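Chemist: Next come a sequence and a model predicted from it.
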Amino acid sequence: MLGKLNETEIDHLLKEQVVGRIACQSKGEIYLVPINYVYRDGCIYAHSGEGKKIRMMRENPHVCFEIDDIINVFQWKSVIAKGVYEEITDIDEKQQAMQGIIHRIMPLITSPEGHPSHGITEKDSDVGNTVELVVYRIRLEEVTGRFEQN
């Protein structure tokens, strides 16, 4: 049976997942890439080093975000959202977003010393040796969810 997820189910799935895919478009090129994220207050919070994704979202802030929970081809849930990229520049807000991301993905990390690009290290001083992190949010504007179950 195919069906639509209600708002509560969509919210739960967005909070439950850790990896989503963000699609951005600029100058006729489409780019789709997985990201680690945390969902809070109607927004996706994430971070990245400078690169193609950030450049494209700065040029065109309208993006699409997708997550799924797949058990098998006949039992899955999926959420697709359209939203707007907003770079976070306020230091306190940036720190809160990074703490949320770190707390969300930390249980999945087996050795913190190997992840300075995510702001996760044994020593705070190790983070400074990496590329400057861009912390951003996607303010979700239109969200839909679907499912299939036996």
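Modeler: Thanks, I have the structure now. Residues are numbered from 1 along each chain as shown.
Chemist: use CA for all of it now, contacts and neighbours both
Modeler: Fine.
Chemist: excluding its backbone neighbours, what's nearest residue 2?
Modeler: Leaving out its chain neighbours, the residue that sits closest to residue 2 by Cα to Cα, 6 or more residues apart in numbering is residue 148, at 4.4 Å.
Chemist: quick one, strands of this protein?
Modeler: 2-4, 19-26, 29-36, 38-40, 43-49, 62-72, 75-87, 133-148 (DSSP state E).
Chemist: Which strands or helices does the third one pack on?
Modeler: Packed against strand 29-36, as judged by 3 or more Cα pairs under 8 Å, 6 or more residues apart in numbering; DSSP states H and E, are the following elements: strand 19-26, strand 43-49.
Chemist: try this one side by side with the last:
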Amino acid sequence: MRLKDKEITQQNEMDEIMEKAQVCRLAVSYHDMPYIIPMNFGYSNQVLYFHSAGEGLKLSILRENPQASFEVDINTEIVPSEHGCDWSMRYQSVVGFGEVEFIEGIEAKREGMTIIMQHYSDKVSVFKDSQLAGVTLFKLKINTMTGKKSG
């Protein structure tokens, strides 16, 4: 990272950002073109969990190339100034890279969906087997992640 004073190096600080973020932007490569998707997610032990319908472009891409990256951010705020070039922004963010694995089996899907739901609510979620059978779940095992903060 170019500006070391903005770098977040502590894993617990990055985990806190991951836990507070509401949206994860998942980035994949599609025929040498970037493709980015904002998604709901769950996070546990440096693994991101996502759910999806059974078909779609992102799934086709991930089945062909499971390498992916992600970005989350929190506490974003514009800091205006008298001069245009002096405007700034406050934020905390995490960017990382990893490999996607599809989750198979009802109990594994139940575990993944529970992690996703716990990200957004303290309520205990119950999933019917028929619901889980109709959803596609995948996880991104994070290989590397870096954090950054400003302001």
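Modeler: On my side now, so go ahead. Given the structure is predicted, the values throughout are model-derived calculations rather than measurements.
Chemist: TM value for the aligned chains?
Modeler: Superposed pair, TM-score by TM-score structural alignment, normalised by the length of the first structure: 0.78. Supporting alignment: 134 aligned residues with a Cα RMSD of 2.5 Å.
Chemist: returning to that earlier point: and of the helices and strands packed on strand 29-36 of the first structure, who's closest to residue 7 of the first structure?
Modeler: strand 43-49 (14.4 Å; Cα to Cα).
Chemist: Now do that closest one: which elements does it pack against?
Modeler: Against strand 43-49 of the first structure (3+ Cα pairs under 8 Å, 6+ apart) you get strand 29-36, strand 38-40, helix 91-105, strand 133-148.
Chemist: Turn those into TSV, including mean neighbour count and distance to residue 123 of the first structure.
Modeler: Shown next, in TSV, are those (neighbours: other Cα atoms under 10 Å; distance: least, Cα to Cα, whole Å):
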stretch	mean neighbour count	distance to residue 123 of the first structure
strand 29-36	13	21
strand 38-40	21	23
helix 91-105	16	14
strand 133-148	18	17
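Chemist: Quick check, residue 68 of the first structure in contact with residue 34.
Modeler: No - Residue 68 of the first structure is beyond contact range of residue 34, at 11.8 Å (criterion: Cα atoms under 8 Å).
Chemist: hey, what's in contact with both of the two?
Modeler: Between them, residue 68 of the first structure and residue 34 share these contacting residues under Cα atoms under 8 Å, 6 or more residues apart in numbering: residue 20.
Chemist: can you redo the helices and strands packed on strand 43-49 of the first structure as JSON lines with distance to residue 58 of the first structure?
Modeler: Below are those laid out as JSON lines (distance: least, Cα to Cα, whole Å):
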{"stretch": "strand 29-36", "distance to residue 58 of the first structure": "13"}
{"stretch": "strand 38-40", "distance to residue 58 of the first structure": "21"}
{"stretch": "helix 91-105", "distance to residue 58 of the first structure": "17"}
{"stretch": "strand 133-148", "distance to residue 58 of the first structure": "11"}
